[in-house]
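> Next input, structure requested:
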Amino acid sequence: MRDESRRSEPGTGSTPAAVDPVPGEPAATATIEGDHALLLTDYHAGYEAGLRYERGVDVPSRAPDRRERLLALLERTGPDRLVVLGDLMHSIGDPGGAERGELEVLFESFAGDLEVTVVKGNHDGRIETWLADSDDIGATITVVPGEGIALGDIGVCHGHTWPSRAVLESEMVCLGHEHPCVRLEDEIGGSRVERAWLRGRLDPEPFRDRPEYEGVSWLEDADETPPRVVVVPAFNDLVGGTWINVAGQSFLSPFLPTGLAGAEAYLLDGTRLGPYESV
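Now for the predicted structure:
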């Protein structure tokens, strides 16, 4: 998947913010405030315990597999910073024993010099009351609200609520929550569902009349180009998601799909599927 954002803006000589998907993985790298960063979303630690509690479905825990996949990604990409775009854990309230234990083992496995930014998702409950204060975790952890913050030129949020003003004033907006997937059919009627990236620009329509965004320049000046937007696929491969190319599927975020302008879908391996509505 070629990142067109790497091209310099005409007349400036500067390179805009860039988010580069890791081939074959639901994660991306970016340069944030001079740091090499790895971005991912919707880890949903403890998901299997949630299935037992919420639906009575007994699924063996895949916590070790999730942890090893993430640790392998960290080794592969060598980031200074890890940014989780929300839903690090699965339970809505306080984490249960298995869920909290999964996260503690995960974070104890991180290098001590790794900086971790966790954007609170709708499943993250009161994660800030214990995660950042755990004595057994060597990594530096910062938990920020779900409406997100600007990290250099990149605005990060979860997507379950309206983004902060700082996010909308960034060059690029990255969010999760949606778990975008595509359903692909073959010539004999067989089908499969695969996780997908969505990339495009923000459309001003859903944001324009909200008072908290008054004065945001691209919302008021039709000649100004809106920020690029990336909807990141879920890291957890069990959680399902929004089938973006199936009629009748509703998006989860309050500003999607109205807020997507010309968004295209890509598979994890980089295959470009074109405009997501026509896949």
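
> hey, let's count contacts and neighbours off CA atoms from now on
OK.

> List the contacts of the residue nearest to I141 when sequence neighbours are not counted.
What sits nearest to I141 in space, not counting adjacent residues and going by Cα to Cα, 6 or more residues apart in numbering, is V116, at 4.7 Å. Contacts for V116 were tallied using Cα atoms under 8 Å, 6 or more residues apart in numbering; they are 81-84, 139-142.

> Here is the second sequence; please produce its structure so I can put it next to the first one:
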Amino acid sequence: MRAEVVPGEPALILRGRKRILIVADLHIGLVRYVDENIVNKLRDLANDVGADEVVILGDLKHSLGYDRRVENLLRDFDFILVKGNHDGGLEGEKELRIGKFHLIHGHFKPKDFGDFLIVGHAHPSIYLYGVKERVWIFGEWKNRKVIVMPAFNELCSSTPINLRRPAGFLFREWDYSNANVATLDCVMLGKVKDLKVQCSSTFRQLQ
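The predicted model follows:
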């Protein structure tokens, strides 16, 4: 089984006997008038990639409490939820193992890890030349590979990783300066430490 980024989308596919689509941080309810669009986008994406299963890697909803609207919006949509810190009142898994891949939301540290960690929660972005955009992070931590997923909901606030550390246990322990960064369109931007230098240069030019 292997992991592949869906070009142009904040989504992964695990390819093996099944095609498993993974997205993180939908935050339904953040801006209510776009909730249905977010759900429809996920449905369409699952159909487009021929997904056999869909995994939502935490923070399906934005409200910390129970929100009936979420259940109503997703009533006819089959998915597996790996619960995030916003998913109180919803049924789901704390973590999920699929082959060598260990899927967690990222707000707590699990007792055990697989060889390949996939996390959400951090909402990573990059800030360059006055523009901030969502990105992927690919790296290694404690001899295992790591993928940090961008938020599926483009209206979520994000953390520019070349300016400050994102949220989550991983970033409290991981020196991610050597991790690689890519845009949603799969353009490799380089290592985080080099992007910090570029960001500093940008600020100097603006002064």
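
> Got a TM-score for the pair?
Once superposed, the chains reach a TM-score of 0.87 (TM-score structural alignment, normalised by the length of structure 2), with 194 aligned residues with a Cα RMSD of 1.6 Å.

> quick revisit: just put the contacts of V116 of structure 1 in CSV and tack on neighbour count.
Converted to CSV, the contacts of V116 of structure 1 look like this (neighbours: other Cα atoms under 10 Å):
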residue, neighbour count
R81, 24
L82, 21
V83, 23
V84, 27
A139, 18
T140, 17
I141, 21
T142, 14
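
> Rebuild those as JSON lines, extending it with secondary structure.
Output for the contacts of V116 of structure 1, formatted as JSON lines (DSSP: H, G, I helix; E, B strand; the rest coil):
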{"residue": "R81", "secondary structure": "strand"}
{"residue": "L82", "secondary structure": "strand"}
{"residue": "V83", "secondary structure": "strand"}
{"residue": "V84", "secondary structure": "strand"}
{"residue": "A139", "secondary structure": "coil"}
{"residue": "T140", "secondary structure": "strand"}
{"residue": "I141", "secondary structure": "strand"}
{"residue": "T142", "secondary structure": "strand"}
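
> Pick the one among these closest to R55 of structure 1.
V84 (26.6 Å; Cα to Cα).

> What's the separation between that closest one and L103 of structure 1?
According to Cα to Cα, to the nearest Å, V84 of structure 1 stands 13 Å off from L103 of structure 1.

> so who does the residue positioned nearest the centre of structure 1 touch?
When Cα atoms, centre = their mean is applied to structure 1, the residue found nearest the centroid is G176 (3.2 Å). Neighbouring residues of G176 of structure 1 by Cα under 8 Å, 6+ apart: 41-42, 85-86, 157-159, 231-234.

> Alignment lookup: it to structure 2.
Superposed on structure 2 with TM-score structural alignment, G176 of structure 1 falls opposite G120.

> cool, R195 of structure 1 as well?
That one, R195 of structure 1, aligns with R134 by TM-score structural alignment.

> Helix or strand: which one has its match?
Taking DSSP states H and E as the criterion, R134 of structure 2 maps to strand 131-141.

> tell me what that strand is packed against?
strand 124-128, strand 144-148, strand 180-183 (3 or more Cα pairs under 8 Å, 6 or more residues apart in numbering; DSSP states H and E).

> Which SSE is immediately downstream of the helix or strand where V70 of structure 2 lies?
In the assignment (DSSP H and E), V70 of structure 2 maps to helix 68-73. Next along the chain after helix 68-73 of structure 2, taking DSSP H and E as the criterion, comes strand 80-81.

> In structure 1, what stretch matches that following strand?
The aligned range for strand 80-81 of structure 2 in structure 1 is 117-118, by TM-score structural alignment.

> Aligned against structure 1, show me the partner of I38 of structure 2.
With TM-score structural alignment as the criterion, I38 of structure 2 pairs with R66.

> How about the contacts made by its match?
Here R66 of structure 1 is in contact with N236 (Cα under 8 Å, 6+ apart).

> what about it, is that helix, strand or coil?
Assigned state for R66 of structure 1: helix (three-state reduction, three-state DSSP).

> next one: L73 of structure 1
helix.

> In structure 2, what sits opposite W162 of structure 1 in the alignment?
Match for W162 of structure 1 (TM-score structural alignment): K109.

> Am I right that that match is in contact with F169?
Yes - contact criterion Cα atoms under 8 Å: K109 of structure 2 and F169 qualify, at 5.9 Å.

> who's more crowded, these two?
A side-by-side neighbour count of K109 of structure 2 and F169, using other Cα atoms under 10 Å, places F169 first with 15 against 12.

> what's the counterpart of that one in structure 1?
Under TM-score structural alignment, F169 of structure 2 pairs with P254 in structure 1.

> wait, what's in contact with that match?
Applying Cα under 8 Å, 6+ apart to P254 of structure 1 gives the contacts 159-162.

> Pipe those residues into TSV and attach secondary structure per row.
Formatted as TSV, these follow (three-state DSSP):
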residue	secondary structure
G159	coil
H160	coil
T161	coil
W162	coil
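
> Give me the buried entries from those.
Among the contacts of P254 of structure 1, those buried by neighbour count (16 or more other Cα atoms under 10 Å) are 159-162.
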